[in-house]
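Engineer: prediction below, plus the sequence it came from.
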Amino acid sequence: MGIIFIGSQQIGHDCLKEVVNLGIRVDAVFTFKPDPHEIWEKNVDIIAKENHIPIYLPNELTVERIRKMNPDMILVVGYRKIFPKEILSVPKYGVIGLHASLLPHLRGHAPLNWAIINGDAETGITMFKMNDGIDTGDIIGQRHTKIETNMTIADLKEIIQRLAVELVSEFVPRIISGKAVMSKQPLEGTYGCPRIPDDSKINWNDKTIKIYNLIRGCEKTYAAFTIFNNRKLYIRKAELVSDEKKYFGTPGQVGMINRDGSVLVITGDGVLKILKVSLGDENEVDAKMILNSTKMRL
């Protein structure tokens, strides 16, 4: 009984480690390198090298190679490259994927980012049997988690990584023993589109909660930003203001500078407390170190 693992990033690393710990033979690992704007703390090649598993790159993921390897199952975790659809029919137990949403909601790209940006109260991760659609295959198992109002994308990813390992531990042995129960997805669902760094630009005319969710939902490597003195000012950390005071000003205006180093910026319907910022590639600092005048407009 052998499988092929296709994946990347921390989530792929942790899931591959669990597969190895389960005593399941892994015949090959296919992975890729991070994009220029990404930073991965770990990747699947670490586990592959530790366990002497052959490593291949995306251009080597061909139907002919997979047929020659003849795996019983292929497990896909954290892999966003396109691979030939003909591969789906090669393994005895199919190609099994993990997707970081509660399918059929948020099929496609950046599901965790979109969940926070959209203000969803809940998300999770789904294990499913891949077909020729976009995350439309039969569901094998799911894990749910709440999205707390102070949770960032980094916080949420840590939770999802743990839940992914739980799914692998519970369901991979069932799949390769032929005991997994699968359920059809509804045809209709929602879809997340790809995100690029420019999508993180803040519109201060938006409602406070929308801006706050954007800041929480953006990756550290392409953080939410505003333009200040013709440069990108990244908003690294923010908080909702709990008091009931009303502030009148122009959206984007620095409305108040606080003793704790934070500043209040006027939004479309109130204010948002900005705690930490960084200008361009400079180090993160208290917001008032840069936004130090109420005459400033963003």
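Structural biologist: The structure has been received and is ready for your questions.
Engineer: could you use CA atoms for every contact and neighbour count after this?
Structural biologist: Will do.
Engineer: the strands in the stretch 151-298 of the chain, which residues?
Structural biologist: Taking DSSP state E, counting those that start in this stretch to define them, one finds strands in the stretch 151-298 of the chain at 191-192, 225-228, 231-239, 254-257, 263-266, 271-279, 285-286.
Engineer: list the buried residues for stretch 24-35?
Structural biologist: Buried residues in stretch 24-35, counting neighbours by 16 or more other Cα atoms under 10 Å, are found at Val26, Asp27, Ala28, Val29, Phe30, Thr31, Phe32.
Engineer: most tightly packed of the strands of the stretch 151-298 of the chain?
Structural biologist: Of the strands of the stretch 151-298 of the chain, the one with the most neighbours on average (mean count of other Cα atoms under 10 Å) is strand 263-266, at a mean of 27.
Engineer: nearest to Ser177 among the buried residues of stretch 24-35?
Structural biologist: Val26 (15.9 Å; Cα to Cα).
Engineer: mind listing the helices for the protein?
Structural biologist: Assigned by DSSP state H, the chain shows helices spanning 9-21, 44-50, 63-69, 111-117, 153-176, 208-217.
Engineer: dump the ones you listed to TSV, plus distance to Ile140 and mean neighbour count.
Structural biologist: What follows is the helices of the chain, written out as TSV (distance: least, Cα to Cα, whole Å; neighbours: other Cα atoms under 10 Å):
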stretch	distance to Ile140	mean neighbour count
helix 9-21	16	21
helix 44-50	23	18
helix 63-69	23	14
helix 111-117	19	24
helix 153-176	8	17
helix 208-217	28	24
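Engineer: included below, for side-by-side comparison, is a second structure:
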Amino acid sequence: MRILFMGTPDIAAASLAAILEAGHEVCGVFTRQDKPVGRKQVLTAPPVKVLAESKGIPVYQPRTLRDEAVQSDIRALAPELIVVVAYGRILPPEVLEVPPLGCINLHVSLLPKYRGAAPVQWSVINGDTETGVSIMFLDEGLDTGDILNVAPVTIGPEETSGELFERITDQGAKTLVETIAAIGRGEVTRTPQDHSKATLAPPLTKEMARFDFTRPAKEL
């Protein structure tokens, strides 16, 4: 299948690697711009860009997807499917309508629970015993599209969000590739989300990192 991939961090790079290993044609990669990293503020490329360039895949790093020239580039790439993993931007309608098979997204929670930027962290903060990954069709909302596939992941009693993220990264890549194959066979079922059960996982703040020793040990 001819796929346009959009993603930025390590979890997205793992999914891109799995898509390539499965034999799909990745016609281009969209990722966020290089950023200064570390105390010396060294300009560093996102993991997805590093992988794409090592595979000879064209890389695009636009500031916005709402620019007509950018949308023209996407149409010119002629993807059958757009795959999004932690890209960090909402796709406008003009992009959503480009691929004939639609646009799908990997989200690291069991939607509609924990829509937003930090679902893994909030699942640990809230003491959940289970989370998972959801593959959904993208629409104009924030993680509101129809579900195509889910895979649950248990959370250990002492597991950190970092440890959990590593396991979810592997499960997400596997589930994503399975779903793409099912789309190619025309064997997916769209399940609308129950929006009345939706919860949010907003970005974490520095203030949240402070230890308050009046709180229970389990929360700390």
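Structural biologist: That came through, no problem. What you see is a predicted model, and the numbers here were worked out from it, not measured in a lab.
Engineer: list the contacts of the residue nearest the centre of structure 2.
Structural biologist: Closest residue to the average C-alpha location of structure 2: Val85 at 2.5 Å, with Cα atoms, centre = their mean. Residues near Val85 of structure 2 by Cα atoms under 8 Å, 6 or more residues apart in numbering: Met6, Gly7, Thr8, Ile11, Ala12, Ser15, Asn105, Leu106, His107.
Engineer: switch to 10 Å and redo it
Structural biologist: Applying Cα atoms under 10 Å, 6 or more residues apart in numbering to Val85 of structure 2 gives the contacts 5-16, 104-108, 135, 172-173, 176.
Engineer: could you do Asn43 of structure 1 as well?
Structural biologist: Applying Cα under 10 Å, 6+ apart to Asn43 of structure 1 gives the contacts 7-14, 16, 31-34, 78.
Engineer: show me what it aligns to in structure 2.
Structural biologist: Correspondence of Asn43 of structure 1 to structure 2, assessed by TM-score structural alignment: Pro47.
Engineer: what does Met127 of structure 1 give?
Structural biologist: Using TM-score structural alignment, the partner of Met127 of structure 1 in structure 2 is Ile135.
Engineer: columns distance to Met1 of structure 1 on top of the helices of structure 1, output as CSV?
Structural biologist: Listed next are the helices of structure 1 as CSV, based on distance: least, Cα to Cα, whole Å:
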stretch, distance to Met1 of structure 1
helix 9-21, 12
helix 44-50, 18
helix 63-69, 12
helix 111-117, 32
helix 153-176, 8
helix 208-217, 40
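Engineer: closest one to Thr226 of structure 1 among those?
Structural biologist: When the helices of structure 1 are compared by Cα to Cα, helix 208-217 sits nearest Thr226 of structure 1, at 10.9 Å.
Engineer: so what corresponds to His195 of structure 2 in structure 1?
Structural biologist: Counting by TM-score structural alignment, His195 of structure 2 corresponds to Leu187 in structure 1.
Engineer: ok, that match touching Ile134?
Structural biologist: No. With contact defined as Cα atoms under 10 Å, Leu187 of structure 1 does not reach Ile134; the gap is 11.1 Å.
Engineer: so between those two, which is more surrounded?
Structural biologist: Ile134 (11 against 7; other Cα atoms under 10 Å).
Engineer: give me every residue that touches the closest residue in space to Ala17 of structure 2 that isn't next to it in sequence.
Structural biologist: Spatial nearest neighbour of Ala17 of structure 2, chain neighbours left out: Leu51 (7.8 Å); criterion: Cα to Cα, 6 or more residues apart in numbering. Residues in contact with Leu51 of structure 2 (Cα under 10 Å, 6+ apart) are Asp10, Ala13, Ala14, Leu16, Ala17, Val29, Ile57.
Engineer: do Pro9 of structure 2 as well
Structural biologist: For Pro9 of structure 2, counting by Cα under 10 Å, 6+ apart, the contacting residues are Thr31, Arg32, Ala45, Pro46, Pro47, Val48, Lys49, Val85, Ala86, Tyr87, Gly88.
Engineer: what's the counterpart of Ile140 of structure 1 in structure 2?
Structural biologist: Under TM-score structural alignment, Ile140 of structure 1 pairs with Leu148 in structure 2.
Engineer: what's the local residue count around its match?
Structural biologist: Residues lying near Leu148 of structure 2 (other Cα under 10 Å) number 22.
Engineer: once you drop chain neighbours, what's closest to the equivalent of Lys92 of structure 1 over in structure 2?
Structural biologist: Under the alignment (TM-score structural alignment), Lys92 of structure 1 pairs with Pro100 of structure 2. In space, and not counting its chain neighbours, Pro100 of structure 2 is closest to Glu80: 5.5 Å by Cα to Cα, 6+ apart.
Engineer: Pro157 of structure 2 versus the one you found, what's the distance?
Structural biologist: Going from Glu80 of structure 2 to Pro157 of structure 2 by Cα to Cα, to the nearest Å gives 42 Å.
Engineer: mind checking which of the two has more residues around it?
Structural biologist: Shown here are Glu80 of structure 2 and Pro157; by other Cα under 10 Å, Glu80 has more neighbours (17 against 11).
Engineer: contacts only, for the more buried one.
Structural biologist: Met1, Arg2, Ile3, Leu4, Cys27, Val98, Pro99, Pro100, Leu101, Gly102, Cys103, Gly184.
Engineer: please redo it, this time with the cut-off set to 6 Å
Structural biologist: Neighbour list for Glu80 of structure 2: Arg2, Pro99, Pro100, Leu101 [criterion: Cα atoms under 6 Å, 6 or more residues apart in numbering].
Engineer: with Met136 of structure 2 instead?
Structural biologist: Applying Cα under 6 Å, 6+ apart, the residues near Met136 of structure 2 are Ile104, Asn105, Gly145, Asp146, Ile147, Leu148.
Engineer: the third one touches Leu138, doesn't it?
Structural biologist: In this case it means Gly145 of structure 2. Yes. Using Cα atoms under 6 Å as the test, Gly145 of structure 2 is close enough to Leu138 to be in contact (5.1 Å).
Engineer: look at these two and report which has more neighbours.
Structural biologist: Taking other Cα under 10 Å, Gly145 of structure 2 and Leu138 do not tie; Leu138 has more neighbours (24 against 21).
Engineer: distance-wise, check that one relative to Ile155 of structure 2.
Structural biologist: Per Cα to Cα, Leu138 of structure 2 is found 27 Å from Ile155 of structure 2.
Engineer: could you do Met1 of structure 2 as well?
Structural biologist: Using Cα to Cα, Met1 of structure 2 is found at 34 Å from Ile155 of structure 2.
Engineer: who has more neighbours, these two?
Structural biologist: Ile155 (20 against 17).
Engineer: if anything else comes up later, I'll come back, but that's it for now.
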